[in-house]
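Student: No letters, just coordinates:
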């Protein structure tokens, strides 16, 4: 591959006191990783050097002050700030959240300008990152506010993709939030993503029920019979292969999920609990439906093991490869459809 053709992966470094920088450094310990992409970390050389020394990791890095100075054979650190930052590994501080936001904002700017091809985000702490400029429940909502399109959080491995109809909201708000319009919107985003980002021509999707046992014909709630089931039937009339609702316990317990290209859970833990039980450490969080590609590992800041050289980079590595593959598949789809239109 010509170096100028390499996919440029922008990486926000996450909470400075967590394991984000550790898994980034471990990901690129193997020099062969640079054959697949050109990484650009948004942060500061001083911060990365601190972590390298604390962890005893020798991964070489290359500091730059402008995106135009990228070296394709090295791990680039774009210096977003010059001042010293107080690092307290394993501790959540306002300062570590503030600089996590600075890293993310710089990465987002370059993503929107197409100076980087994809965005890979290390974990943030959702509490300490809050400020006047960052007032979002998490990455997904921040991305949707800054990019074109409507987002869908998809947790994925090679064999399982789970999207969320509702995201970071209290469980008490879930039932009232699920409407036919929301279900249709999320099905549409997942369908389009499966086609364009994963190259599946006729995807088969499942929707999980809101209530236990799909409501047991109204005994344990009306939402499945009155909202979810009729909406699925309406969507299926348009030709999409969408089935359900399925009771989540039996759906995962009987491995029915293996029959589908994509699964939509009605709320966060309904989808993420079984996903992480089945694939923790190798899962990827992909934000579908937006104009640009973003992935992240399936774990958090890991304050309890930060600075101890115990963090496993497997999920971060999977997130890196997922971003690269989705970028390629999306571009191939674009080329194919543009050529088809040109022929017509």
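Tutor: Perfect, I can see it now. All figures in this text were calculated on a predicted structure; none of them were measured in a lab. Residues are numbered from 1 along each chain as shown.
Student: From here on, just use CA atoms for contacts and neighbour counts.
Tutor: Noted.
Student: could you pull out the helices for this structure?
Tutor: 20-27, 45-55, 94-112, 139-146, 174-177, 180-196, 223, 229-236, 248-253, 268-279, 314-343 (DSSP state H).
Student: looking at the ones you listed, which is buried most?
Tutor: Ranked by mean neighbour count, the helices of the chain are led by helix 20-27 with a mean of 23 (mean count of other CA atoms under 10 Å).
Student: Now do it: everything it contacts.
Tutor: Helix 20-27 has contacts (CA atoms under 8 Å, 6 or more residues apart in numbering) with 13-14, 33, 48, 51-52, 55, 57, 59, 122-123, 301, 307, 309, 311-314, 316-317.
Student: picking up where we left off before, now render the helices of the chain as a markdown table, adding distance to residue 162.
Tutor: Below are the helices of the chain laid out as a markdown table (distance: least, CA to CA, whole Å):
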| stretch | distance to residue 162 |
| --- | --- |
| helix 20-27 | 24 |
| helix 45-55 | 33 |
| helix 94-112 | 25 |
| helix 139-146 | 15 |
| helix 174-177 | 17 |
| helix 180-196 | 9 |
| helix 223 | 21 |
| helix 229-236 | 17 |
| helix 248-253 | 12 |
| helix 268-279 | 6 |
| helix 314-343 | 15 |
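Student: right, so of the ones you listed, which gets closest to residue 65?
Tutor: Of all the helices of the chain, helix 45-55 sits nearest to residue 65, with 10.2 Å by CA to CA.
Student: Show me what that closest one is packed against.
Tutor: helix 20-27, strand 76-79 (3 or more CA pairs under 8 Å, 6 or more residues apart in numbering; DSSP states H and E).
Student: ok, 10 Å please
Tutor: Applying 3 or more CA pairs under 10 Å, 6 or more residues apart in numbering; DSSP states H and E, one finds that helix 45-55 contacts helix 20-27, strand 62-64, strand 76-79.
Student: let's bring in a second one:
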């Protein structure tokens, strides 16, 4: 009997002067990881050899021309550039930023072509990757455009899941960005994601208020009364179990979040501060709503410790395992859905 192919995890290298390379190599230094997946790193073998030597890590990898040549059970490195790169840990470098982009673009192309099953992205510095050709605030926006789909940033750690109505948006612009259409779209994405990617048949979703105390019946801003409440009621009437808006300041302290399968925060810090406080560096950023699976660690480039060998790879490792589990859940869901449709067609 032919041995089943392991999940192929595509990995983009992230900021070359950050901790991305360190957490990637530390994760796969453990040979047991190859029992769960086949990693495919989009970078350059010479560069990874430099990192391996610098961090004194015992890890071996196989260089390949492109993702169609992946060797199952090995650590594969797709050489997406040939130029030599000079690493200066902890420093912003716009020249090196173009290699970060090449890695991400190569991995995304392979993901779309199904040469890899999932994508795990190492942290980037958004400032050094900006150019006329690449003008995106982050991974989420780039991937949404590349895959022609709507997306939602969903932070996950075990049964804690926090999604965002608005992500990389200035606080002064948050209220005007939140419309009934946006709320309905984001609730639909997270509802469908919970069903197909997390095996939750009847998801319960909480929505946090935009203003302090959810506006105090219009005393502190009218957005909660005029936009959030009526939209949530309308969605609920259609059978989706969505509740709120809840006052964000007490929602997590009272552990009310434990009564829901997911929570939707109005803006970035409203959701990310409690999430990172509760997850203690074990969290994963999942881009929900796309046709392909992408996860990442819940931290940044950590320039202050880059190159010192001090980086904790727990979150990156969790991102790898999350991508494997979500891939399997979605595959199972699609198979069940297909079988149900076939049974229905036979009855007709």
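Tutor: Structure received. All values derive from a computational prediction rather than experimental measurement.
Student: So for residue 70 of the first structure, which of the helices of the first structure sits nearest?
Tutor: Across the helices of the first structure, closest to residue 70 of the first structure is helix 94-112 (CA to CA), at 12.9 Å.
Student: check contacts around the residue positioned nearest the centre of the second structure.
Tutor: Per CA atoms, centre = their mean, the C-alpha nearest to the average position across the second structure is that of residue 286, at 2.7 Å. Taking CA atoms under 10 Å, 6 or more residues apart in numbering, we find residue 286 of the second structure in contact with 120, 140, 151-156, 161, 163, 293-298, 319, 322-323, 326.
Student: so of the residues you listed, which ones are in strands?
Tutor: The strands, defined by DSSP state E, take in 120, 152-156, 161, 163, 293-297 from the contacts of residue 286 of the second structure.
Student: For these, give me JSON lines that also has distance to residue 133 of the second structure and neighbour count.
Tutor: Listed next are these as JSON lines, based on distance: CA to CA, whole Å; neighbours: other CA atoms under 10 Å:
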{"residue": "120", "distance to residue 133 of the second structure": "23", "neighbour count": "30"}
{"residue": "152", "distance to residue 133 of the second structure": "24", "neighbour count": "24"}
{"residue": "153", "distance to residue 133 of the second structure": "24", "neighbour count": "24"}
{"residue": "154", "distance to residue 133 of the second structure": "27", "neighbour count": "23"}
{"residue": "155", "distance to residue 133 of the second structure": "29", "neighbour count": "27"}
{"residue": "156", "distance to residue 133 of the second structure": "31", "neighbour count": "23"}
{"residue": "161", "distance to residue 133 of the second structure": "33", "neighbour count": "25"}
{"residue": "163", "distance to residue 133 of the second structure": "29", "neighbour count": "30"}
{"residue": "293", "distance to residue 133 of the second structure": "24", "neighbour count": "22"}
{"residue": "294", "distance to residue 133 of the second structure": "22", "neighbour count": "29"}
{"residue": "295", "distance to residue 133 of the second structure": "24", "neighbour count": "30"}
{"residue": "296", "distance to residue 133 of the second structure": "23", "neighbour count": "28"}
{"residue": "297", "distance to residue 133 of the second structure": "26", "neighbour count": "26"}
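Student: can I get the residues you listed in TSV with distance to residue 40 of the second structure?
Tutor: Listed next are those as TSV, based on distance: CA to CA, whole Å:
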residue	distance to residue 40 of the second structure
120	10
152	25
153	24
154	24
155	24
156	23
161	27
163	28
293	15
294	14
295	14
296	15
297	17
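Student: and residue 180 of the second structure, what does it touch?
Tutor: Here residue 180 of the second structure is in contact with 226-232, 234 (criterion: CA under 10 Å, 6+ apart).
Student: Number of residues surrounding residue 264 of the first structure?
Tutor: 28 (other CA atoms under 10 Å).
Student: Same check on residue 123 of the second structure?
Tutor: 26.
Student: wait, it sits on residue 313?
Tutor: No: the pair residue 123 of the second structure / residue 313 is not scored as a contact, 11.8 Å apart, by CA atoms under 10 Å.
Student: Need the overlap of contacts for those two.
Tutor: Joint contacts of residue 123 of the second structure and residue 313 (CA under 10 Å, 6+ apart) are 19-20, 297.
Student: Just the closest of those residues to residue 331 of the second structure, please.
Tutor: Nearest to residue 331 of the second structure among those, with distances taken as CA to CA, is residue 297, at 23.0 Å.
Student: ok, back up a step: what separation do you get for the residue nearest to the centre of the second structure and residue 129 of the second structure?
Tutor: Counting by CA to CA, to the nearest Å, the gap from residue 286 of the second structure to residue 129 of the second structure is 21 Å.
Student: now stretch 201-215 of the second structure: how far from the chain's centre is it?
Tutor: Mean C-alpha position of stretch 201-215 of the second structure versus that of the full chain (CA atoms, centre = their mean, to the nearest Å) differs by 21 Å.
Student: Stretch 302-312 of the second structure: which residues count as buried?
Tutor: 302-303, 306-307, 311 (16 or more other CA atoms under 10 Å).
Student: Take these and write them to a markdown table, including distance to residue 3 of the second structure.
Tutor: Below are these laid out as a markdown table (distance: CA to CA, whole Å):
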| residue | distance to residue 3 of the second structure |
| --- | --- |
| 302 | 40 |
| 303 | 42 |
| 306 | 39 |
| 307 | 39 |
| 311 | 35 |
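Student: who touches the counterpart of residue 52 of the first structure in the second structure in this structure?
Tutor: Per TM-score structural alignment, the equivalent position to residue 52 of the first structure in the second structure is residue 52. Taking CA under 10 Å, 6+ apart, we find residue 52 of the second structure in contact with 21-22, 25-26, 29, 46, 58-60.
Student: tell me which of these is nearest to residue 97 of the second structure?
Tutor: Top of the list for closeness to residue 97 of the second structure, among the contacts of residue 52 of the second structure and by CA to CA, is residue 21 at 14.2 Å.
Student: Looking for the alignment partner of the closest one in the first structure.
Tutor: Looks like residue 21 of the second structure aligns to residue 21 there (TM-score structural alignment).
Student: distance of that match from residue 334 of the first structure?
Tutor: Taken as CA to CA, the span from residue 21 of the first structure to residue 334 of the first structure is 34 Å.
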